[in-house]
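# Could you look at this predicted model? Sequence included:
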Amino acid sequence: MKGHKLLVRRSAVPLPTTTGASVPVPASVRESPPVDLAEAFDFLRLLHGEHPEQRVPLRARMRQVRQSVETVGTYRHTPEELTFGARVAWRNSSRCIGRLYWNSLKVLDRRTAVTSDQIHRHLVEHLRTATNGGRVRPVISVFAPETPTTAAPRVWNSQLVRYAGYRLDDGRVLGDPANVAFTETVRRLGWRARYGRFDLLPLVVEGADGQGPALYDLDPRDVLEVPLTHPEHRFFAGLGLRWHAVPAISHMRLRIGGVDYPLAPFNGWYMGTEIGARNLTDSDRYDLLPAVAAGLGLDTSREDSLWRDRALVETNVAVLHSFRAAGVRVTDHHTESRRFLTHLAREEAAGRRVSAEWSWIVPPMSGGITPVFHRYYDEQEQRPAFYLDEEARDRAEGRAGAPAAAGGGGDSGCPAGRHAPDDGGAVPPARAVPPLGAPAARPAAAGVPLSGCPAGGVPAGSDDHG
């Protein structure tokens, strides 16, 4: 089924033009300063230090980069530099427990894509490549960077696959409460609500051609989802739960050697607790612990019955069982904790320091009985890196019309399908998208690294990977 695109009228969302630009530049795109040569040279030294077999010697490559930056304000990474930089950004992600396989990250160079249609096709291909028939593999798609003279593409979604959340008249939420504001945004752009608990949200894509945002519906064939059952309790299947296989973050900015890539969606595979101990059970998400406890016949009148704990464990058992029964790659928090210590040992043996934040590395369930709990970690900013900033969060939280933050950058979406309006009629013209309420509290300031974790690792207060 061919993907459908709904172009939003350029007047629908305020998209002021950057001074001196030849095409209208989205509000989400700030004017990029010239590349910091010191940061560029540090990156090149790192690459040549770990991979001295480069075709162009270090000093010659530094001269090329200097000349380019002095001429046009930026430089273009070679395919080898792009691959190495993306992999090291994962290696440096201090809030990610799943870094053992950083060097296996598949890097897809999509820097020539300009239009929203081209970008959309690559995003769908990313999902197909990452899904890999259920044998989920880590993948990153790197699109064109910001430069002093050209706009970079963007995806408004926080992840490539997200479920809609609908605010009902009585105040309750149907679906995922985390996505209520963004669901309202895409509805104002013309997307029609299905009013299901697990409706796939469309992608909102801004190309680098100044044509404004475009809306693409999801094709369920491009999104592998796993129905959730329990190996012992039959009632669980009756809850009608499911979750998608690929956690692809699409709203984080990749920075390599001073060059920013606002659109660089990346994924790994799920750690079971991300779904079973957060997405499905947090009180501000699907809040399923009461329903699971009822199915288990637990006493919920007293906290000391530990009904929440028992329901939480069985929910996580169901997630791991269901993914494995469906042949979809998943990991448990005990295994991933041991793998992280293996990663630490390998990096230390290579003479590299590993930055890690304890509160993000320790799993959100049974933390005290995992090996990552019982030690301290170094915390330091390392580059290349992934960043999440205010501007990207504004788009992902439904504040698309908000001014760009002073730190700039990019941040997380889904695949394409035929748009089918509820009433079978034409899609109505897009309306202006005003800011949706006051900004929510944010743990990260503009330009501060957030999760950057393609595989595993979710702290208190996090949502999936970031």
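Received the coordinates, thanks.
# use CA for all of it now, contacts and neighbours both
Noted.
# Would you map the strands across the stretch 101-250 of the chain?
With strands called from DSSP state E, counting those that start in this stretch, the stretch 101-250 of the chain shows them at 106-110, 139-143, 154-155, 165-167, 173-175, 203-206, 213-216, 225-227, 242-244, 248-249.
# Take these and write them to CSV, including mean neighbour count and distance to Glu70.
Shown next, in CSV, are these (neighbours: other C-alpha atoms under 10 Å; distance: least, C-alpha to C-alpha, whole Å):
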stretch, mean neighbour count, distance to Glu70
strand 106-110, 19, 25
strand 139-143, 24, 23
strand 154-155, 32, 27
strand 165-167, 23, 48
strand 173-175, 19, 51
strand 203-206, 28, 29
strand 213-216, 25, 33
strand 225-227, 17, 49
strand 242-244, 20, 46
strand 248-249, 30, 34
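# Save these as a markdown table, and put in distance to His122 too.
Conversion of these to a markdown table gives the following (distance: least, C-alpha to C-alpha, whole Å):
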| stretch | distance to His122 |
| --- | --- |
| strand 106-110 | 7 |
| strand 139-143 | 8 |
| strand 154-155 | 12 |
| strand 165-167 | 26 |
| strand 173-175 | 28 |
| strand 203-206 | 12 |
| strand 213-216 | 13 |
| strand 225-227 | 20 |
| strand 242-244 | 19 |
| strand 248-249 | 13 |
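# Okay, one more to line up with it:
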Amino acid sequence: MTDLTAADAVTDAAAYAEAAAFLLGADWLTDSERTVRTVAVRAELRATGSYRHTPEELAHGAKAAWRNHARCVGRLHWKALRVVDRRHVTSAEEVFDACVGHLRAASADGRLQPVITVFPQRAPDGSAIRIWNPQLIRYAGYRDADGSVTGDPLHVELTDMAGSLGWQGRGGRFDVLPLIVQMPGEEPRWFELPSDAVLEVPLAHPEFDWFAELDLRWHAVPAISDMRMEIGGIDYPACPFSGWYVGYEIGARNLADTDRYDLLPLVAAHMAIDTSYDSTLWKDRALVELNRAVLHSFQQAGVHLVDHHTVTRQFVTHEDRERRKGYPVSADKHWIVPPLSASTTPVFHRAYETIEARPNFFRQPAAWR
């Protein structure tokens, strides 16, 4: 490495170490093939400052990233992840088209499939494609004159940003935001998602007829689009991935949190529960019925999601399988334990350690910041 400065040598060594550690897990290669591939990766790193994964490496890495992600309770199904390689795209239109294709494939007429669509990796100069939306499907939040919000308060800032780019929403509670794509060196552009790519479920209750009159709904596919995936030292800042919802993500968080749709007071009022004292447990009773409505509605619509008791049992199955293989199980208990009936689920009673394993998914700052 006589042509490198000392700092370059350190960077080269660190990048090579990440790549070599990842390639050790390439169990589809023979020992001799792995040696040849490792030498080729090092040469590519020296020549360009980066290297490109083979399709097999990308698929293995994406599945391993899901397997290692400490905040996901649904990792039992990590091997079933469908990896869509879109590393060849060069325009915002192509990114948008691929995202629409992702949503259509993941929806599967309600038989949801785990899918990740991977766009080009971060360039050696740090430039990268970014999808501004935290999920491919999100609802707008409009600021009202009295300081309240119509729609989802979580996405007021993104709604404002979309408006500054020329998008005009209808002002409703469940307006689907446009997809905002920014290519390296270009201004962001917005694209309206076609209706056939946005599978939504209207919400009703198995016993309360009045619930349907609340005119609530939620989208079926949770497609995370603002995280970066790291595989063998390579960053993929645009890689939307999706599985299916756990019921409480909708019923106990999106629709119930006080800084989101804050529906518990409304549901309690329709149930004629005394809300003047916390000791009436009105929040608990309204929360359970809101979650019953979500589970019932998705089931009636033939759209897959899972309840918190089932998914936590599945996680314990996953955990036990991994431990038998000698594979470390990382879990962030704040995310693994459900916000509903926590102590009735098996994960509440287990201890977990959060390990920052790689490959993995990581948070990144909002693109507009």
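Structure's in. What do you need? These numbers were taken from a predicted model, which means no experiment stands behind them.
# Let me know which of the strands of the stretch 101-250 of structure 1 is the nearest to His321 of structure 1.
Counting by C-alpha to C-alpha, His321 of structure 1 lies closest to strand 225-227 out of these; the figure is 10.5 Å.
# what does the closest one correspond to over in structure 2?
Against structure 2, the aligned range for strand 225-227 of structure 1 is residues 200-202 (TM-score structural alignment).
# mean per-residue distance, the matching stretch to structure 1?
Superposing on structure 1 places stretch 200-202 of structure 2 at an average distance of 0.1 Å from its equivalents, by mean C-alpha distance after the TM-score superposition for structure 1.
# how far does that stretch sit from the chain's center?
Centroid separation for stretch 200-202 of structure 2 versus its chain: 19 Å, with C-alpha atoms, centre = their mean, to the nearest Å.
# before we move on, back to that, select, out of the strands of the stretch 101-250 of structure 1, the one closest to Trp90 of structure 1.
Taking the strands of the stretch 101-250 of structure 1 one by one with C-alpha to C-alpha, strand 139-143 is closest: 10.2 Å.
# okay, and that closest one goes to which residues in structure 2?
Under the alignment (TM-score structural alignment), strand 139-143 of structure 1 falls on residues 115-119 in structure 2.
# just stretch 257-275 of structure 1 next, same as before
Mapped onto structure 2 using TM-score structural alignment, stretch 257-275 of structure 1 covers residues 232-250.
# quick one: buried residues of the matching stretch?
Residues of stretch 232-250 of structure 2 classed as buried: 232-250 (neighbour count, 16 or more other C-alpha atoms under 10 Å).
# quick one: contacts of the match of strand 139-143 of structure 1?
Residues from elsewhere that reach stretch 115-119 of structure 2, judged by C-alpha atoms under 8 Å, 6 or more residues apart in numbering: 62, 81-89, 95, 98-99, 102, 105-106, 129, 236, 238-243.
# how does it look with 10 Å?
The list of residues contacting stretch 115-119 of structure 2 from outside it, by C-alpha atoms under 10 Å, 6 or more residues apart in numbering, reads 58-59, 62-63, 80-90, 95, 98-99, 101-103, 105-107, 128-130, 223-225, 229, 236-243.
# and what of stretch 62-75 of structure 1?
32-38, 40-41, 44-45, 56, 58-61, 76-77, 145-149, 257-259.
# counterpart of that stretch in structure 2, which residues?
On structure 2, the counterpart of stretch 62-75 of structure 1 by TM-score structural alignment is residues 38-51.
# Return the set of buried residues in the matching stretch.
Buried residues in stretch 38-51 of structure 2, counted by 16+ other C-alpha under 10 Å: Thr38, Val41, Arg42, Leu45, Arg46, Gly49, Ser50, Tyr51.
# tell me the contacts of the residue most central in space within structure 2?
Relative to the mean C-alpha position of structure 2, the nearest C-alpha, by C-alpha atoms, centre = their mean, is the one of Ile224, at 2.7 Å. Contacts of Ile224 of structure 2 were listed using C-alpha under 10 Å, 6+ apart, and they are Ile116, Asn133, Pro134, Gln135, Leu136, Ile137, Ala238, Cys239, Pro240, Phe241, Ser242, Gly243.
# How about Met227 of structure 2?
With contact taken as C-alpha under 10 Å, 6+ apart, Met227 of structure 2 is in contact with 130-131, 134-135, 236-241, 360-366.
# same thing but 8 Å
The neighbours of Met227 of structure 2, taking C-alpha under 8 Å, 6+ apart as the test, are Pro134, Pro237, Ala238, Cys239, Pro240, Phe361, Phe362, Arg363, Gln364.
# contacting residues for the second one?
Same thing as Pro237 of structure 2. So, once contact is read as C-alpha under 8 Å, 6+ apart, Pro237 of structure 2 ends up touching Gln121, Arg122, Ala128, Ile129, Arg130, Asp226, Met227, Arg228, Met229.
# Now distance to Thr275 of structure 2 too, for those residues, in JSON lines please.
Converted to JSON lines, these look like this (distance: C-alpha to C-alpha, whole Å):
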{"residue": "Gln121", "distance to Thr275 of structure 2": "52"}
{"residue": "Arg122", "distance to Thr275 of structure 2": "52"}
{"residue": "Ala128", "distance to Thr275 of structure 2": "50"}
{"residue": "Ile129", "distance to Thr275 of structure 2": "48"}
{"residue": "Arg130", "distance to Thr275 of structure 2": "44"}
{"residue": "Asp226", "distance to Thr275 of structure 2": "38"}
{"residue": "Met227", "distance to Thr275 of structure 2": "39"}
{"residue": "Arg228", "distance to Thr275 of structure 2": "43"}
{"residue": "Met229", "distance to Thr275 of structure 2": "45"}
